[in-house]
Structure formats: structure tokens, C-alpha cells
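> My questions concern the predicted model and sequence given below.
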Amino acid sequence: MNVNPRMGIYKCFACGAGGDAIKFVQEYERVGFVEALRLVAAKAGIAIPENLSFGDKGDADKTALAAQANQIALQVYVETLPKSQQAIEYLKSRGLTGETAKQFQIGFAPENPDLILQRAQSKKIPVAAFVEAGILGESMGRVFDRFGGRLIFPIFNLSGRVIGFGGRIMPGKEGAKYVNTPESPLYQKSLPLDDGRVAVTSGLKGGEAVIVEGYMDLVSLWQAGIHNAVAVCGTALTKEHAQMLGRFARKVYLFFDGDTAGRNAVRRSLEPLLAQGVEARVPVLPESEDPDSFVRRNSAGAVQSLFTSADDLPAFWVRDRGKSVESLSPEEKDSMLREAAKVLAHNPSADVREEHLQHLRRRLGLKPESVKPQPRSFVSGQVSRMSSIKSAVPGSGLGLFVSGSNISVAPEALREWKLLQMLLAYPNVAGPVVEEVKLEWFSDPRPRELFDHAVALSLEKGDVSLAELNERIPESLRDGLAALELPEGDAPERVRRESLDYVLAMEKSYWQNRKREAKTVEEIQEIQKCIQALNLRR
């Protein structure tokens, strides 16, 4: 994703999403415009009137009310925990302290929803908001708490907002072991990583993360001093999870159960992680252990040692076969290499893919050569997209578009985009050079229109504000503007010289095209004089 602070916009060329800071918060936090505006304003220390609204509220109101409902429910659950002796005893039996319960805001849901309903009435929040948020349910005219009688683990997003809950059944009760918030205006199972809020503020910025499956795994690790862990909230690791982790961590430990199901979960998690260029490691647990049980039964040193000696991918693949290398047949080794190549194809680095394969070959006792990783297009079934376009103008060496933008440009139009790039990056230097540029010199309508808008804005305001330019141009031009790589720090003389070269090349190309279309000898001769004059200016 490309973020342009100078323009105040973002653009994801993979999915097409884009907009300004408010739009980003709307999409990322899954809130309406007014709520997003409040979040951005709070970051900037700006007060927003409580009664602020814009037109038809609709879904924005639903999301805001669901957020308030979640917060009320969390308060009720946290306040109820100390009153439930059974819940307190259960937490103690799992070795959890009061400090840990406070850190994760663990709570307990009362059997009936009366307290939540009372709080809702006092805050003027409709019952429908709690139903929409997945907290309360309705059946035959009766309202009930979906988590009633359960130990509550709140689920937070990265900004610290509670977006859902996981409820664990108490010992001796019947029912599903865990009940999670259903899909709601705030909660999608593919998006949150509990507890990303804690992990990012305390550990992920160090470049490493630990992924676990369950709430108790996460809490036990935190209590043992491992504060860079996140949980997938009872679902498989998704592409969205991996993308979020890739923003903060370059090495990820897949710390799942030691049984077959845990190893299967590791295999399913590899492709989305490798696609982010993340290094994956697998701590090896005994078959009968899960992260929570291992942490509770072993010292902090033993837990740390588990991560220090974690398997890399080749070691995991060999161990996962459940057989010694000596007992593997040539066909089994060949199958392992091909399966590994298919998984590694998701990693964007050819060097990393090849290194892992050669390491696997050495572990299998094979010569370090031959089987190459499948090209990335093998996985998607598509030809790899062009990541960027470089200028074809001799001596430039500057990138034209940001990586991943996939903007197609004809060779003859490259100089037009480059001139636009110079004007937007260095308006004070390139501006005087482009004053005599005529729009008919452009062969590509996209840079022509952008150039026209930029010059008009400069004449009106005396400067080219990228944010204002983005606002005034048609929607069809915004991808091209967002994709431009805007360099910084070039010497003014170089900028002026290159800008002039682009202008002269565009004018010469224009006259050469006119010459090819000329009908009379006189017209050709006049055009040739113009071209010769341009050559002298060089």
C-alpha cells in the first residue's frame, strides 16, 4: 500500500482501496464517517462537538452504537468477575494472577442480562445495538446474554477498541467450550488478532511475533513474560492476519498445539505469512502439550529455550513427516521438495526461496542443486504484475511509479509522466521551465489532464498543493496521481536541466508526428525548421 503524506492520501494497488486519512480510519476501524472523524481528531488533540452529524446516519449509527454496546458490556463483565467465586477459583486453577486478569480485562458474564439492560437504558443505547453487536440475543420475546455464565475474554483491535468477546464455559456446565462474537458491524473473524493492542505496544515493534490459537495460550504467555504474542481467536490464520503482522514483524513463531491438528494449523498458516516476506519459525512442543499447558508446567527459561531452538521451515517439514531421513525413500524426498517449492513460491524473494530449498536438500542428504522454487505466478495462475516502471529517459535513473502500482505507460509517454513528476515534486524549480508547455504536446491524456490541473492550481494559489490537486481532479485520474513516486532532495540544477530535457523531447516528438502527417512540401519544410531550432536549443 502506498501512503503519500504530502497528498494526505493512501492507495492500495492490490485491492483498489484508497482515500484520505478519514477514509482510511473508516475502513480500518470499520466505523462511520463521524466516528472516524472523532478518532482522527482525538489523535490530533482537536475537540469535536458531541452532536456532530452528517445527513443520513444509517450504517454509521449502527457501528457507533455497536461500539458503545461493546464498551458497556465490557464494563459489566469486568465488574462482575470479582463477584463470581467460581470464576476466580477457575482462574487461580489455571495459574493466572489478578494482574494478568486486569491486563487483559478478563470478565465474567452474569447469567441474566439485567445489569447490561439497566446500563443501556441509562446511556440511552437501544437493546437492538447489543443484538447487532452479538452480545444479546432474542428468543420468543425474551432477551438473553449470549455469553451468560461464561468467563469473558475481550477482543481488541490495534487501536484498543473492544470489538468482540470470547466466552469460555465454566467447569461442570454443558455447552460449547467457547462462544465467540458472531460477525457484526465491528467484528470480522478474518481481521482481529487478539491481543494486537498489547502486542504492538509492547513487543511487535521489536520485529518478532508469536502466534497462538487460543485465549488461554495468549494469556499464559504474557504472564510468563512473552509480551509479543497474538491469538487468532479460534480461527485459521488468514491473509488479513498475515498482512497486519507483516506491518510490525519480520519473524513470526507459529506456536500451536504439539499434536497433528497443531501441525496442520502450521502448514495452513505458512502460505499467507510467506506472501508477506515474513520469516516463519516453529517451536516444537511435545505431542500432548499445548502452549498454555507447557508454559504452566515449565520455567521461563525452558519456554525461552523453546523459541531459541525453534525449527526453521526445512527442519519443520522433515519433522512433520514423522520419519527419520534415513527411512525416507527417494520418491518421498522428491515429493517433499516439490511440496516445499509450491509453498515457498508464495515468498516474494527468489533468494530466500532458493536458500530454503537448498537447506532442505542438505537435510535430506541430497546434492545442493536442481529443484527450483515454482515461480510466483504458478501459485496464482496469473502472470506476475509489473511492480514499477523505470524512466526510459537516458541519465534519469529515477523510479516513476511506486512499487505495485501497475500503471501502464507507452514508451513515448514516459517523458510526459516524468515532466509531471518533476513539476509536482519540485514546483518551485520545475514550474518556470514548464510555463511554455502546450497541452497538444502530450500523447497520453492522463498526464495531460493532471498537468493542466496542476498548472491551473499553481496560477490560482501560487503553489501546487498535492492534497488540493487530488480533491479537484476526476476520480479516473486519482490512481495515476497516487502512483507517482515523488523524489526528494535532488539538486535544483539537475531538476531544471531534466525538466527542460523532457519539455524539448515532448515538443520535438510533437513536431515529428506533425511532419509525418504533413500534406505539402512547404508544410514539411516549416516543421523541419522548428525541429532544427529545437536541436540547437539542446
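Received, thanks.
> contacts and neighbour counts: CA atoms only from here.
Will do.
> Let's verify V143: helix, strand, or coil?
At V143 the chain is in strand, as set by DSSP: H, G, I helix; E, B strand; the rest coil.
> Which residue comes closest to it once chain neighbours are left out?
G137 (5.7 Å; Cα to Cα, 6 or more residues apart in numbering).
> Was I right to think the one you found contacts A129?
No - counting by Cα atoms under 8 Å, A129 is not a contact partner of G137; they are 10.8 Å apart.
> Pick out whichever of the two has more residues nearby.
Taking other Cα atoms under 10 Å, G137 and A129 do not tie; A129 has more neighbours (22 against 18).
> and that one, what does it touch?
62, 65-66, 69 (Cα atoms under 8 Å, 6 or more residues apart in numbering).
> Check N4 too.
10, 482.
> now swap in E271 and tell me
343-344, 346.
> And for D452?
Neighbouring residues of D452 by Cα under 8 Å, 6+ apart: L439.
> again with the one 10 residues further on
By Cα under 8 Å, 6+ apart, no residues touch G462.
> mind checking how far it is from A456?
Note on G462: its distance to A456, by Cα to Cα, to the nearest Å, is 10 Å.
> same thing with A249?
44 Å.
> And these two? Which one has more around it.
A249 (21 against 15).
> Give me the spatial nearest neighbour of that one, chain neighbours excluded.
With sequence-adjacent residues excluded and distances taken as Cα to Cα, 6+ apart, A249 is closest to G207, at 4.1 Å.
> okay, now R338: neighbour count?
Neighbour count for R338, taken as other Cα under 10 Å: 17.
> Mind telling me what element it is part of?
Using DSSP states H and E, the element containing R338 is helix 330-344.
> got a list of contacts for that helix?
270-271, 274, 317, 353, 357, 360-361, 364, 371-374, 379.
> who's in contact with the closest residue to D292 other than its chain neighbours?
Taking Cα to Cα, 6+ apart, and ignoring the residues beside it in sequence, D292 has D217 as its nearest neighbour in space, at 4.4 Å. D217 is in contact with 231, 290-292, counting by Cα under 8 Å, 6+ apart.
> Included below, for side-by-side comparison, is a second structure:
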Amino acid sequence: MISKNTIDQVFETARVEEVLGDFVQLKKSGSNYKGLSPFTDERSPSFMVSPVKQIWKDFSSGKGGNVVAFLMEHEHFTYPEAIKYLAKKYNIEIEETEQSSEQKQQEDERESMYLVSEFASKYFQNTLLKTEQGKAIGLSYFRERGFTDETIKKFQLGYCLDEWDAFTSEALRKGYKLEFLEKTGLSIVKGEKQFDRFKGRVMFPIHSMSGRVLGFGGRILTNDKKAAKYLNSPESEIYHKSKVLYGIFYAKQAIAKEDNCYLVEGYTDVIQMHQSGIENVVSSSGTALTSEQIRLISRLTKNITVLFDGDAAGMRASIRGIDLILEQGMNVKVCVFPDGEDPDSFARKNSQADLQEYLLENAKDFIEFKASLLFEDAKNDPVKRANLIQDMVSSISKIPNQIQQEVYIQECSRIMDISENVLFSTLSQILAREGKTSGVQPKKAPAMEVVRSPEAVKTKVDELFELERKIISLLMLYGTAEEEFEDMVLKENDKGELVMEPEIQKAKVFEKIFLDLQEDEVAFTNERFRELYSRIISLLNEEGEVNIEKFINGLDPELSSEVTTLLMEEEQYRLHEWERMNIMVKTKETTIARLVGETILALRRFLISQKIDDLSRKIKESSEEDTKESMEDIMDYLSLKKVLSNKLNRVM
């Protein structure tokens, strides 16, 4: 584990505007920076970075947080990966907490394998671009495939010399241990001799989500029938074929932004489509699709479009993968290229606009795809047709979401011209056999129901949630500000009526809020706000201030996001540059005392309303004597509520 000292040093050193500036084009806007959202497509900037508070907020997607939160959202790093990225950027040495000798040895071995793989990747790139054999054979092959020099460098493509041990000898000469060359599968060791596994092949490095080289795919360029056309690194401590997707490092941002992932078969399919402008594409590298690979995509999107070439036999063989995708709760579409075309060849022959249009127009729902693929064979054969329908319902049974199941049953009924009841019944049988239950039932005749007009349906605002949120916001933004508060004291006038009379007192915002809530014995009902309130009040009481940067860094991602939203809400208005259009927006700073006072009054009014409701319910269950007492209490509370409402200028 990374030591706390290293993490603290990273947070103290890293500047949010510098780190985010590597990913987003930022422009100065007052004391802040603004830019276009990296998470959504937009023309007007809604992305704000605060160097003072060391936080960022994207108003278009609602995301926000500190510098680590950005790397986890944008680069899809884990927390340790984000810390390591920042440590590397700012040349901070990473300290590890005490590990057992066994753990340390395992960690050292893994790191050694990563270092060997990184060296191999650079060696193969250098061989491709700077040796005569590499340029004549490897580089010529890639250029024949239509790859530009920029693409070749981006994907770190390489070449392994057609010599028995050229790579292994160079690695040993550079000080890399034979043990790790063998464990990564780069070298084959037989007694006293060592051989290069990828001799005479063009090389495709396989990266992790965070960009580390895990293994390689190598394609042979000779017509040797005894040798496999493609050869992958063997399984190792760092490379597990079933858990890796080729191209995920280069595609992750586009997948998240487009909210869709194109799934293809080979390395060149990924590279060619990427070069053509379709960057949200990955490959299972010739292996059968696994649930681990699907879960990797699900970190970025819930939508997968599987791309097939025109080979019907190949499509039937790959259809199992679709059921696996459905089983993971993903939405799946299928797009088939014309006969004789695959994603690589089709992308090479068509412009980006034509490719995008084709993918958009030809992506079919999996039900439609299965029907179109198998219907021709089955339409004149009742038994085959029944089997096809059974197969389609079997796919639907894999979907964990019951609403989606019902929608697909309806679609299957329409396409195959068979009653929904029969399909529902078949679905229930399949689920029962698999030990599952379904909330989807055969349809009954609809009962008569009263339909309310849309105008009658209104969204109910959670007033207490908003008030508690407002209090946290006031504490975060203005907790230490000293203000003159007009405190309303409840008094009886000459006529015996309850009235509120003003009294001026000077206090800090957090003191005013804390004392008022304590006096009213108010506890926060929202768990997140309760925790934030406790932490903020403790810091303000003990240290006299809240160090925003340090405070946010100590919160979990959910609380951190909530605090960032509260802190940056005011900045949203500045994004629109109202002043430039002569529209003056009154900021909160000018009315802090009033805001605090009104918020506390509104909370009191809400709690009084709740008390009245509780007493009203109690009356229904009480005796006559108790009812009289409760009625008197209600009248007192109503009188108090009226006073508060008048002060807040609200209609009762």
C-alpha cells in the first residue's frame, strides 16, 4: 500500500489547474478557469476549475471533486493508480507501507515484469522504425495496411527481428533478468539456450486500462503453415487474456463520452477504426468474449455494439457472446458489414462520415439480429422456427432487468408473429429451470383506470433535504464570516398577541447556525449532511477554519462530490458572463446574514409544520381530554407558524 505520507505529499504538491490542463483546454475566468466539459459534447463551457479551492465542477454532467477524483472519472484510474500518476508527474518518490516479505517479493516480481514489458515495447518500436529489417518488413506491412506513421507511433506498434535471440540478448545486456523475460513469455528458455518467442513477427503491445504494457500480440508475415498466424503472450502474473481488452487504454475516454463501445475481433480492426475517427472501439483479441471483459466495458458504458463481418458462419459462432453481454445487464446491438468486408477493410475504404452513418443505420437490436440471421433457414420449417423462437426467448431470459425482459418479449412477439402469452409462458419455464424467478407475467385484459392529466402530476420537493443542504452550503462558503444578525425574539404585545421583535447581535456564521440548531434541538435527518455538519462544526470550533483542499481530500468520493457541488454552485452563474450582457446577478456574499436568518426561520417553520401534522394524527387516536390538549397545542403552533410565515413573506 502507498504510505499516508506519500498521499499527503501528492495532495500538497499537485495543482488541479495544472493536472486538468493536460486534458481540458482551460481559459482564465476571474480567479477560476473554465472550459468545455470533457464528459459531454457541448459548445458553451460548463466546466469550472478553482485553483483557490483546488476543486473542479462539471455542471453539464454533475461530476466534481479534487484532482484525484478527476483522474478516476476521466482516465478511469483506480485510487492508487491516480496517486501514482500524480507522484510520477511531480517527481515524488512513492513510499510503501510495511509489507510481509512474501507480499513484498510478489509486488517486486510484478513490477519487474512490468518493467521488462515496457522495455520490450520500446525495443520493438525502435527495431521497427530504425533498423533496415524492421523498416523493410515490419514498417512496410503496417503501411500496406493503411496505417499512418502517427497511428503506428500512437499504438506503439513494433517488430521483432527474424533472429533466434536478438531481443533476449539485448535485454540481458541491459541488465534485465532472464527469470522475468521467461515469466512474461517474451523469451523461451530451454536448458542453456534462450529464444525470442516473437521472432520475425510484427508486434501489437496490449495495455491495461491505465496504459501499462501487460503483454503482446505478434503476427507472422511469412507463409509458414506450421506457425500460428497470431501469437499472444502466455498467461502471467500481469497478463490474463480473459480480463484484458485490446485498445481499452486508447478508447476509454471516447467510450465514456459516446456512451457506447464498439466490439470487434482483431487488433487491426481496432487500429483502423480508430484511425478513421471511431475511437470508442476495443477487441477481445481473437479469444472468446468473457464476463470479465464485459465488466471492464461496463465501468465506462452500459451500451455495446458488436461488429461482425459478412461471414454468417462466424456470426453464428460468436452469438454466444451476445447472451453473455445480456447476462451482465448490458444493452447490446449488432452491426453486420457487407459480404467480404470486416471493420478493418470497410473503415479503410470509407470516410469517417460514411462509416459513422453506416454504423448508425445498420446497428440492430439483438432480437432483430437473431431473427434476420436465422429466419431464412427456419421460415418454411415449423420445427426450426419453433427452435429459433425458443433460442430468442432463451436470450431474453439472460437479461436481469424485468422491465427490459417484457419489452423484448413484446418485440419478439411482433417480429415472429406469435402471441405474447406463449412467449411469457416459455420465459417463465426457462427461468424456472434455471432456478430464477420472473416478475414478468402473461398479459391480462387491462382493468379500467382513472388517468390523471399531466398538469395534475407534480414533482414533490423534499423541503427538509433542501434546507439541510443549504445549511451545509452556508457553513462551507461563509462559516467564518462575521455578520450582524437580526435575531427575531418572540414576544407578547399589548393585545396579548405573539409577535416577533428584532434584536441585533454580532456573531460568526457557524456560531449563529450551531447555537440556533442546538437551541431548537435540531438533528440532521440526511446521513451525508449529518456527517458533513459534524465534521465542519468540529473543524471550525477547534481550528477556526476549514481548509477546503485538505477537507475534501479526506472525504470519500460521494461526500467529496457533494461538497464540490455546494462550493462551485455560485460559480455556475459566472460561466454565463451575465455582467458582460449588463445583467447584474446579486451574489450571496452581499446578503449572508439575511440568507442565514431566512434558512433558520424556514427550517423552524418546516419543523413546526411537522409537529402540527404529528399532533393532528395523534388527535384521531386520542381520548376527548387528550384531544382538547392537543388542539390547544396545534393552535399555538399555528400561531407561531403564522408569525414565521409573515417574516418569510409566505402565504399560509
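Okay, I see it. Just so it is clear, the model here is predicted, and its values are computed rather than measured.
> quick one on the thing from earlier: from the contacts of D217 of the first structure, which two are the most distant?
Across the contacts of D217 of the first structure, the longest distance by Cα to Cα is 13.5 Å; it joins A231 and D290.
> neighbour-wise, which of those two wins?
For A231 of the first structure versus D290, neighbours defined as other Cα under 10 Å are more numerous around A231 (25 against 20).
> That one pairs with which position in the second structure?
Under the alignment (TM-score structural alignment), A231 of the first structure pairs with S283 of the second structure.
> Give me the neighbour count for D490 of the first structure.
D490 of the first structure: 10 surrounding residues under other Cα under 10 Å.
> my bad, should have said N303 of the second structure
By the criterion of other Cα under 10 Å, N303 of the second structure has 20 neighbours.
> from memory D311 of the second structure sits against V336, does it?
No - the pair D311 of the second structure / V336 is not scored as a contact, 9.1 Å apart, by Cα under 8 Å.
> what do those two both touch?
Joint contacts of D311 of the second structure and V336 (Cα under 8 Å, 6+ apart) do not exist.
> For the first structure, just list every one of the strands.
Along the first structure, the segments classed as strands by DSSP state E run 2-4, 9-11, 18-20, 107-108, 136-139, 142-145, 150-156, 162-169, 178-180, 208-212, 229-231, 251-254, 279-281.
> Which residue of D311 and V336 of the second structure possesses the greater neighbour count?
Taking other Cα under 10 Å, D311 of the second structure and V336 do not tie; V336 has more neighbours (22 against 15).
> separation between the more buried one and I513 of the second structure?
V336 of the second structure is 63 Å from I513 of the second structure, where distance means Cα to Cα.
> same deal with S419 of the second structure?
According to Cα to Cα, S419 of the second structure stands 64 Å off from I513 of the second structure.
> With E17 of the second structure instead?
Computed as Cα to Cα, the E17 of the second structure to I513 of the second structure distance reads 33 Å.
> Could you do E543 of the second structure as well?
17 Å.
> The two: who's more crowded?
More neighbours surround I513 than the other of E543 of the second structure and I513, with 21 against 10 (other Cα under 10 Å).
> Can you give me every residue that contacts that one?
So I513 of the second structure contacts 471, 596, 600 (Cα under 8 Å, 6+ apart).
> Switch those residues over to a markdown table; also include neighbour count and distance to Q572 of the second structure.
Shown next, in a markdown table, are these (neighbours: other Cα atoms under 10 Å; distance: Cα to Cα, whole Å):
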| residue | neighbour count | distance to Q572 of the second structure |
| --- | --- | --- |
| I471 | 21 | 19 |
| V596 | 22 | 21 |
| I600 | 20 | 25 |
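> Sitting in helices, which of those do you find?
Among these, the residues falling in helices (DSSP state H) are 471, 596, 600.
> Distance from the chain centre to stretch 64-84 of the second structure, please.
11 Å (Cα atoms, centre = their mean, to the nearest Å).
> in it, what's buried?
Buried positions in stretch 64-84 of the second structure, judged by neighbour count with 16 or more other Cα atoms under 10 Å: 64-78, 81-84.
> quick one: contacts for L74 of the first structure?
Residues in contact with L74 of the first structure (Cα under 8 Å, 6+ apart) are 107, 154, 162.
> T599 of the second structure and R605 of the second structure: what is the separation?
Counting by Cα to Cα - T599 of the second structure and R605 of the second structure are separated by 10 Å.
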